[in-house]
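> Okay, sequence plus prediction incoming.
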Amino acid sequence: MYEVAHVGIVVTDADKSLNFYTTVLGCQQEESYQDERIRLEFIKSGQLTIELIQYKEDIERERKAGRVDHIAFAVADIDAEIAKLRRQDVPLLFAEPKVSKDKKIMFFTGPDGERLEFVQKL
């Protein structure tokens, strides 16, 4: 089995996305890279690295980038985290968290409409 090195998400505004992931989700910025065609922001969430990718030209359409369905973040108190999202006007995909036998989940969206999820093990 391979260990996930990072998850890359194409964004339209790296500053806006970097602010969202660090301020709203508490991720830590690790490093940045920029050249004439691309800007990359690497952020850390626990052991996972997320790479925010902003193309400066319309390379995304040429490249036909793949799609990431969502990123799930483990939380200890999902109700407190949902309240925090609501205070910051983050769009939630359900009115209330979904509950299964061993977990509680809530999907929400980031600045570019990317699907994100909080998961609390019960």
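That came through fine.

> Please make it C-alpha for all contacts and neighbour counts, starting now.
Noted.

> residue contacts, the residue nearest to Asp112 when sequence neighbours are not counted?
Nearest residue to Asp112, sequence neighbours excluded (CA to CA, 6 or more residues apart in numbering): Val11, at 6.1 Å. By CA atoms under 8 Å, 6 or more residues apart in numbering, the contact set of Val11 is Ser17, Leu52, Ile53, Gln54, Asp112.

> Presented hereafter is structure B, for comparison with structure A:
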Amino acid sequence: MGMLNRIHHIAIICTNYSVSKDFYVNKLGFKILAEVYREERKSYKLDLAINGVYQIELFSFENPAQRPSRPEAAGLRHLAFEVDDVESVIEELNAKGIETEPIRIDEFTGKRFTFFTDPDGLPLELYQS
């Protein structure tokens, strides 16, 4: 095996902690593993899991710097979630008030996918396995 084993987690800095926490926990269904408030930094840190696997650290900071978040902006392009049935997940997200783009077909794999955004505009993808 090489020097790196796998991705350990993804860190996301949000602008409104309660809105983002609701989005990731109540709308997307992540499970809270740990939540701490760091007084010296005036910052929350929320550890989240999908299907029992630690995946995301959600942070809040006072006045975080803005950056472009379109899928074609330089830097991290998007965060993709594997799903069994993209259409059923789209229906569930839409029912929760989360807008999704039209379904696309990956030209190389033939797999179906779409994009939506978190409360701060971070591009998120649903990719059918």
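Alright, I've got the coordinates. Being a predicted model, the structure only gives us computed values, none of them experimental.

> TM between them?
Between these two chains, after superposing, the TM-score reads 0.82 (TM-score structural alignment, normalised by the length of structure 1); 112 aligned residues with a CA RMSD of 1.7 Å.

> returning to that earlier point: aligned counterpart of the residue nearest to Asp112 of structure 1 in structure 2, please.
Aligning on TM-score structural alignment places Val11 of structure 1 opposite Cys14 in structure 2.

> any idea how far its match is from Phe113 of structure 2?
Remark: distance between Cys14 of structure 2 and Phe113 of structure 2 (CA to CA, to the nearest Å) = 25 Å.

> circling back to that earlier point, can you tell me which of the contacts of Val11 of structure 1 comes closest to Tyr2 of structure 1?
Nearest to Tyr2 of structure 1 out of the contacts of Val11 of structure 1 is Leu52 (CA to CA; 21.6 Å).

> Contact partners for the equivalent of Thr109 of structure 1 over in structure 2?
Using TM-score structural alignment, the equivalent of Thr109 of structure 1 in structure 2 is Thr117. Thr117 of structure 2 makes contact with Glu99, Thr100, Pro123, Leu124 under the criterion CA under 8 Å, 6+ apart.

> and the residue in structure 1 sticking out farthest from the centre, helix, strand or coil?
The centre of structure 1 is farthest from one residue, Lys101, which by CA atoms, centre = their mean lies 25.4 Å away. For Lys101 of structure 1, the secondary structure call by DSSP: H, G, I helix; E, B strand; the rest coil comes out as coil.

> Lys21 of structure 2: neighbouring residues, count only.
For Lys21 of structure 2, the count of nearby residues is 20 (other CA atoms under 10 Å).

> Which of the three states applies to it?
Lys21 of structure 2 falls in the helix class when you classify it by three-state DSSP.

> Distance check, it against Arg104 of structure 2.
Relative to Arg104 of structure 2, and taking CA to CA, Lys21 of structure 2 is found at 28 Å.
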